[in-house]
Structure formats: C-alpha cells, structure tokens
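J.: Got a predicted structure here, sequence first:
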Amino acid sequence: MLATYLLAAELGQLLAARGATVTTAESCTGGLIAAAITEAPGSSAWFERGFVTYSNAAKTEMLDVPPAFIEALGAVSEPVVAAMAQGACLRAGTHYAMAVSGIAGPGGGSPDKPVGTVWFAWATPHAIVTECRHWPGERAAVRSAAVQHALSRLVALLHDEAGG
C-alpha cells in the first residue's frame, strides 16, 4: 500500500533527522507495522526491533506488562498498550515506540469491545499517548487500518514535537 510506504518513509526521515530510533510492540497486527517500517530504505538506521506479543504471556514476559492490568481490563485496554509501549522502549533502548492491541475478528468481540476495537500507545521521550479506535470491516481491513493509523499518529507526534 503506497500510503503506508510513504508514512514509513516520512517516519524514517523524521527519526533520522533527530538521530532517534523506534520499536514496535504488536498484538493484533502481528508484525505488520514492523514490516511496513522495514519496507523503507535505510530503516536499519532508525528501526531497532519489533516485538510481536500476541499472547498475554508474551506481553508480560517480553514487555513487562503487569498481569494485573490484563486481568483487570483485558489485553485490549489502555493500561496494557501503555505498558507495552513503555516496555518496548525500555527493552529495545529506543526513543520512541508504537504499541497496538485489538480485536481484528472475525470473533473475539464483546458488547464492550466489539470486533474492530483497537487500542494504541505511542511512547515518546516526553509522554505516552494513548487512543482507542473502532473500524468496521473484515480482519484484514481492521489490521491494515491499524497499521496506517499507528504510523500516521507517530508522524504527527514527531511533527508536533518539532513545532509544526
């Protein structure tokens, strides 16, 4: 997808200009954000690694997500993605991280968290920003929208940090 490629390339330019690095912590996207990033030439200069933490155990073991967060609110929740982003930055030693956990479907939804619910977190040197989005459609459409949103929001945060 051209739009995703262009977002990844812009992300790379912004990070390279700062001498900064990024990592990903992915659940429902299963590594698609990392794959999109590594499509950009030169990504090895600013992309450190990607964590695919599909299971709850992986979130805890690889990213230090407290099990109590998962038990209290489920893996698709604000505290979990915030902890995923923070844990990814710490484990990878990067300046920035993107984390995503959602319900891509076709099953797994509930009245509180229907299929298409995706929580995001972006860790920056200054803050952790979180957001919940809902997308209609099939599994592939939800995952694709999540990848594009994760990249576009980090690009926007980097522009904001630079003052425009």
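T.: Thanks, I have it.
J.: Could you use CA atoms for every contact and neighbour count after this?
T.: Will do.
J.: what sits up against the host helix or strand of Ala121?
T.: Using DSSP states H and E, Ala121 falls within strand 117-123. Here strand 117-123 makes contact (C-alpha atoms under 8 Å, 6 or more residues apart in numbering) with 76-78, 81-82, 84-86, 89, 95-104, 128-135, 146, 150, 154.
J.: For this protein, just list every one of the helices.
T.: 2-18, 32-38, 56-63, 67-73, 78-92, 139-161 (DSSP state H).
J.: What residues sit buried inside the fourth one?
T.: Okay, so that is helix 67-73. Of the residues in helix 67-73, Pro67, Phe69, Ile70 count as buried by neighbour count, 16 or more other C-alpha atoms under 10 Å.
J.: Which one of those is nearest to Glu61?
T.: Nearest to Glu61 among those is Pro67, at 9.8 Å by C-alpha to C-alpha.
J.: I figured that closest one hits Thr60, correct?
T.: Yes. Counting by C-alpha atoms under 8 Å, a contact exists between Pro67 and Thr60, whose distance comes to 6.4 Å.
J.: want to compare, so here's the second one:
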Amino acid sequence: MTESTYLLAERLGQLLRGLKHTVTTAESCTGGGIGQAITLVPGSSAWFEAGYITYSNRIKSKLLGVPPALIETHGAVSEPVVLAMAAGAIQHSAANYAVAVSGVAGPDGGTPNKPVGTVCFAWGAADALQAATVHFEGDRHDVREQSVNFALLKLIRLCEQS
C-alpha cells in the first residue's frame, strides 16, 4: 500500500469519527484492499463496521443478497450489481455508509464492452447510494490500487458533504 492510500484512509477515519458514523465494504476485484487500507489506521475499529470479500457471484448473492437474476442480466461488473452489494452490506452490518466495488482487474477477463481496467463502484448511505463506472490503465496491481484509492476518495467526499 502506498503512503497516499494510507493518508486517504486516515482522513476517512477522521471524518467518520467526527460524524460518529461507521462504514462497511463489499469488495470483489480489490480482494479486501479497501478494508486493509482502513484497518491499517489505528483506532479504525471505532468507525469500520465490516468488510465483505465477495469474489464469486454465488457469494455476492448469499452474503449480500444480490439477486442472481441481476447478475445474470447485467453481469457482476455493473452498476446495478454494485448498488445491490452496497445496499446488502449496509443491511447486514448496520453501518451508516458502504462502498462496493466489482471490476475486471486483468490481465484476463475483459470483453469489448467491459475491457480490463473497467471497475464499477457504489457508495453512500442506504437511502442515497450512488454509482459510477471507471476505466483504469495499468496492470492488475495498478487497477486494484487505483480502485482502492477511488473508493476511499468517494467515501471522503460523502463524509465531507454530510
């Protein structure tokens, strides 16, 4: 993890502590990287509720309640699926906020519609989730690192607007 990633996680913690809110993560392509960044910050147990690593579609459905039909219709790397992942993470953890991520980190798995580097994110509170799809350049490590930083930045902006 880079120093800048740590600083983002530290800033997120400062904001969440000030708001007296908690966050949960639902991760696929980052494999727990967001949760790792968060838990490297001392005192994160006060504001980090839970982290779900839901790499397979079956586990996305089983742990987070993502409807299998949603995955079949849109694919695991889609805004509807990450929105459902974030909603499920909040529901199962009682956190105030969630961030969810699913993407194609590479080097394989890309398609013409979803090339390697395509990552979908959802973040927010249960009643105000937002989603975005981003394309990152680089190898698998680069895509995952950029995804972690993007997720942390979105949570920081959310807290700053609260």
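T.: Done, it's in. Keep in mind it's a predicted model, so treat the numbers as computed, not measured.
J.: TM-score of the superposed pair?
T.: Aligned and superposed, the two chains score 0.97 in TM-score terms (TM-score structural alignment, normalised by the length of structure 2); 161 aligned residues with a C-alpha RMSD of 0.8 Å.
J.: ok, back up a step: now do the buried residues in the strand holding Ala121 of structure 1.
T.: Neighbour-count burial for strand 117-123 of structure 1 flags Thr117, Val118, Trp119, Phe120, Ala121, Trp122, Ala123 (criterion: 16+ other C-alpha under 10 Å).
J.: Stretch 77-92 of structure 2 now?
T.: By 16+ other C-alpha under 10 Å, the buried positions in stretch 77-92 of structure 2 come out as 77-90.
J.: try stretch 28-35 of structure 1
T.: Cys28, Thr29, Gly30, Gly31, Leu32, Ile33, Ala34.
J.: Can you give me every residue that contacts the third one?
T.: By C-alpha under 8 Å, 6+ apart, the contact list for Gly30 of structure 1 reads Val52, Thr53, Tyr54.
J.: Sort out for me which of these are in strands.
T.: Judged by DSSP state E, strands contain the following of the contacts of Gly30 of structure 1: Val52.
J.: Could I get the contacts of Gly30 of structure 1 in JSON lines, plus columns for distance to Gly108 of structure 1 and neighbour count?
T.: Listed next are the contacts of Gly30 of structure 1 as JSON lines, based on distance: C-alpha to C-alpha, whole Å; neighbours: other C-alpha atoms under 10 Å:
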{"residue": "Val52", "distance to Gly108 of structure 1": "19", "neighbour count": "21"}
{"residue": "Thr53", "distance to Gly108 of structure 1": "17", "neighbour count": "24"}
{"residue": "Tyr54", "distance to Gly108 of structure 1": "14", "neighbour count": "17"}
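J.: Which one of the contacts of Gly30 of structure 1 is nearest to Leu6 of structure 1?
T.: Proximity of the contacts of Gly30 of structure 1 to Leu6 of structure 1 (C-alpha to C-alpha) peaks at Val52, which lies at 22.9 Å.
J.: who's in contact with the closest one?
T.: Shown in contact with Val52 of structure 1 (C-alpha under 8 Å, 6+ apart): Ala25, Glu26, Ser27, Gly30, Gly31.
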